[in-house]
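J.: the sequence isn't on hand, but the structure is:
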């Protein structure tokens, strides 16, 4: 996936778009994360990003970038449909890597601890 398309996906968007994305992410994140767990080798980082995106202390622009990437992740049909075995999450991985790289300094130890605990509870 080229940088232009990733850049378009990661645009934080308006307040209305931000709210819609947050609602979609809250509703669909865990179901999608469970399906993608074997295909996304950095799932703990994705979950830490999820907690960072929902943290009201996180700056709005950072929350917007994360919510945009996570909304793309939870959509069932995107550039490469998620149901395609072996390939379905490749575009999602590219978007998530770009978003997490852009906001890495805002993901706190508390977000990482919450992600670790969530993964332990899922086992």
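T.: Now that the structure is in, tell me what you want to look at. Please read these numbers as outputs of a predicted model, since none were measured by experiment.

J.: C-alpha from now on. contacts and neighbour counts both.
T.: OK.

J.: what about the helices in the chain?
T.: Taking DSSP state H as the test, the helices found in the chain are 3-9, 15-36, 43-54, 60-74, 90-103, 109-122.

J.: and here's the other structure:
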């Protein structure tokens, strides 16, 4: 997936983002820490923290929701079940969101807590990438 395609997909999903999508994400996100996503898991956790932060702006949340919804959605550009390439398009969309929200995500990356989607402490530290 090209950089332009990743940004296009990100914006398509962000435009459709809703608060109801948060529960869908919560239910599926923990199973996504695999393949190419494992390398950017701290970025995914930062996006998740933004999504669940009541003080984050809706515009930023919508972008974060769009990216993470694309990640957990089985209906995307390249099926996630394909070995090696299945999650590469998802990683590209997550990275596009991270680039778009870079300044705002810094505080979530710097957060000392390493909570996961289910609210429990993670064995994967949420340190800056």
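T.: Everything's here; your move. Fair warning: this is a prediction, and the values are worked out from it, not measured in the lab.

J.: after superposing, what score do the chains get?
T.: Superposed pair, TM-score by TM-score structural alignment, normalised by the length of the first structure: 0.78. Supporting alignment: 115 aligned residues with a CA RMSD of 2.3 Å.

J.: among the helices of the first structure, which is nearest residue 81 of the first structure?
T.: helix 90-103 (8.9 Å; CA to CA).

J.: for the closest one, which helices and strands make contact with it?
T.: Contact here means 3 or more CA pairs under 8 Å, 6 or more residues apart in numbering; DSSP states H and E; on that basis helix 90-103 of the first structure packs against helix 3-9, helix 43-54, helix 60-74.

J.: nearest to residue 104 of the first structure, of these?
T.: Per CA to CA, nearest to residue 104 of the first structure of these: helix 43-54, 8.5 Å.

J.: how about the residue nearest the centre of the first structure, what does it touch?
T.: The centroid of the first structure falls nearest to residue 70 when counting by CA atoms, centre = their mean (2.8 Å). Residue 70 of the first structure sits next to 25, 29, 50, 96 when contact means CA atoms under 8 Å, 6 or more residues apart in numbering.

J.: map residue 96 of the second structure across to the first structure for me.
T.: Taking TM-score structural alignment, the alignment pairs residue 96 of the second structure with residue 98 from the first structure.

J.: go ahead and confirm its match touches residue 5.
T.: No - counting by CA atoms under 8 Å, residue 98 of the first structure stays clear of residue 5, with 11.2 Å between them.

J.: between the two, tell me which one has more neighbours.
T.: residue 98 (19 against 10; other CA atoms under 10 Å).

J.: contacting residues around that one?
T.: Residues near residue 98 of the first structure by CA under 8 Å, 6+ apart: residue 6.

J.: how much space separates the aligned partner of residue 41 of the second structure in the first structure from residue 90 of the first structure?
T.: Taking TM-score structural alignment for the superposition, residue 41 of the second structure sits opposite residue 43 in the first structure. Applying CA to CA, to the nearest Å, the value for residue 43 of the first structure to residue 90 of the first structure is 13 Å.
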